[in-house]
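# structure for the following, please:
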Amino acid sequence: MDTNAAAHQTRITRIDLPDHATPVPEPNSQRPSLELLHDVTVVLEVRLGVTETTVKTLMDLRLGATVELSQHVQQDVDVLLNGRVIARGEIVAVDDHFGVRITELAAT
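Predicted coordinates for the structure are as follows:
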């Protein structure tokens, strides 16, 4: 055994902490303000569709190739917040950019 390690033995002591249970809000109390979260950055993405394919098919892709997706042209697309579906909507053009017009919000 390393004499240096023996001289520096770790001592573990139990610490009793008070109970910090979250209080249950009164039924008529106001919700806390969410203003603190206004500047939090999140990832919002739109899932246009998916497809399942083989590696060979991927390797055979060339310029101009078309990949068919599961989504139909008139079907709403999923809007995801940090990977979770929060809404659905239709693809629209906003000037020279794509946009999504929300048609359905996910139940909370």
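
# CA atoms for contacts and neighbours, from now on please.
Fine.

# in this structure, which residue is closest to the centre?
In the chain, the residue lying closest to the centroid (Cα atoms, centre = their mean) is Asn82, at 1.5 Å.

# skipping adjacent residues, who's closest to it in space?
Distance criterion Cα to Cα, 6 or more residues apart in numbering; nearest residue to Asn82, sequence neighbours excluded, is Val43 at 5.1 Å.

# can you show me the helices along this protein?
3-7, 55-59 (DSSP state H).

# now the longest strand along the chain: how far from the chain's centre is it?
Secondary structure assigned by DSSP state E gives strand 84-94 as the longest strand of the chain. Taking the mean of its C-alpha atoms, strand 84-94 sits 15 Å from the chain's own mean (Cα atoms, centre = their mean, to the nearest Å).

# can you mark which positions in that strand are buried?
Going by neighbour count (16 or more other Cα atoms under 10 Å), the buried part of strand 84-94 is 85-91.

# please provide the structure for the following sequence as well, for comparison with the first:
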Amino acid sequence: MNEIGAEVDGDIPEDQLNRAIEELRGALHEEDKRPQEKAKPERPASNAAVIMNIPVEVQTVLGSADMQVSELMALQKGSTVALNRRIGEPVDVVVNGRRIARGEITVLENDPSRFGIKLTEIITAAKPA
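Okay, here's the model as predicted:
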């Protein structure tokens, strides 16, 4: 038996076998020093499918108004708040707080009691609304 407890074939000189064992130990020691590559977790077949199912909040901003607190406190049922946009001007479409498009208000064909937005411009570099 050699120094690691394995039986040795009589054809190989023991000193050569011991050198080979030491080289192997050195190689294994060097292998241990290398940073181990962590196994990457398996990814779903399609990340796009996961992303497409994330809910987002879509808002249409018809306009805004600046007013003093006293004017705000004076509002009551039936009061009118004048917005900073005029009839026919485009409205902003905002997703999760970022303006992504502009459009015009339209009445839905299949339900005239509701309205929607017909997109007229897609904003490529989304900017905060």
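
# can you pull the TM-score for these?
The TM-score (TM-score structural alignment, normalised by the length of the first structure) is 0.66; 79 aligned residues with a Cα RMSD of 1.9 Å.

# returning to what we had before: quick one: closest of the helices of the first structure to His97 of the first structure.
Closest approach to His97 of the first structure among those (Cα to Cα): helix 55-59, 27.6 Å.

# show me the strands in the first structure, by range?
Secondary structure of the first structure by DSSP E: the strands cover 44-47, 77-81, 84-94, 97-105.

# and those strands as JSON lines, adding distance to Thr54 of the first structure?
Output for the strands of the first structure, formatted as JSON lines (distance: least, Cα to Cα, whole Å):
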{"stretch": "strand 44-47", "distance to Thr54 of the first structure": "21"}
{"stretch": "strand 77-81", "distance to Thr54 of the first structure": "24"}
{"stretch": "strand 84-94", "distance to Thr54 of the first structure": "26"}
{"stretch": "strand 97-105", "distance to Thr54 of the first structure": "29"}
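
# and Gln71 of the first structure, which of those is closest to it?
It is, among the strands of the first structure and with distance given as Cα to Cα, strand 77-81, at 7.6 Å.

# which bit of the second structure covers that closest one?
Using TM-score structural alignment, the residues of the second structure aligned to strand 77-81 of the first structure are 91-95.

# look up how far Glu45 of the first structure lies from Thr66 of the first structure.
Distance of Thr66 of the first structure to Glu45 of the first structure, computed by Cα to Cα, to the nearest Å: 22 Å.

# looking at those two now, which is surrounded by more residues?
Counted by other Cα atoms under 10 Å, Thr66 of the first structure and Glu45 do not tie: Glu45 has more neighbours, with 14 against 8.

# can you pull the contacts of the counterpart of that one in the second structure?
Residue pairing (TM-score structural alignment): Glu45 of the first structure is matched to Gln59 of the second structure. For Gln59 of the second structure, the contact set (Cα atoms under 8 Å, 6 or more residues apart in numbering) comprises 93-95.
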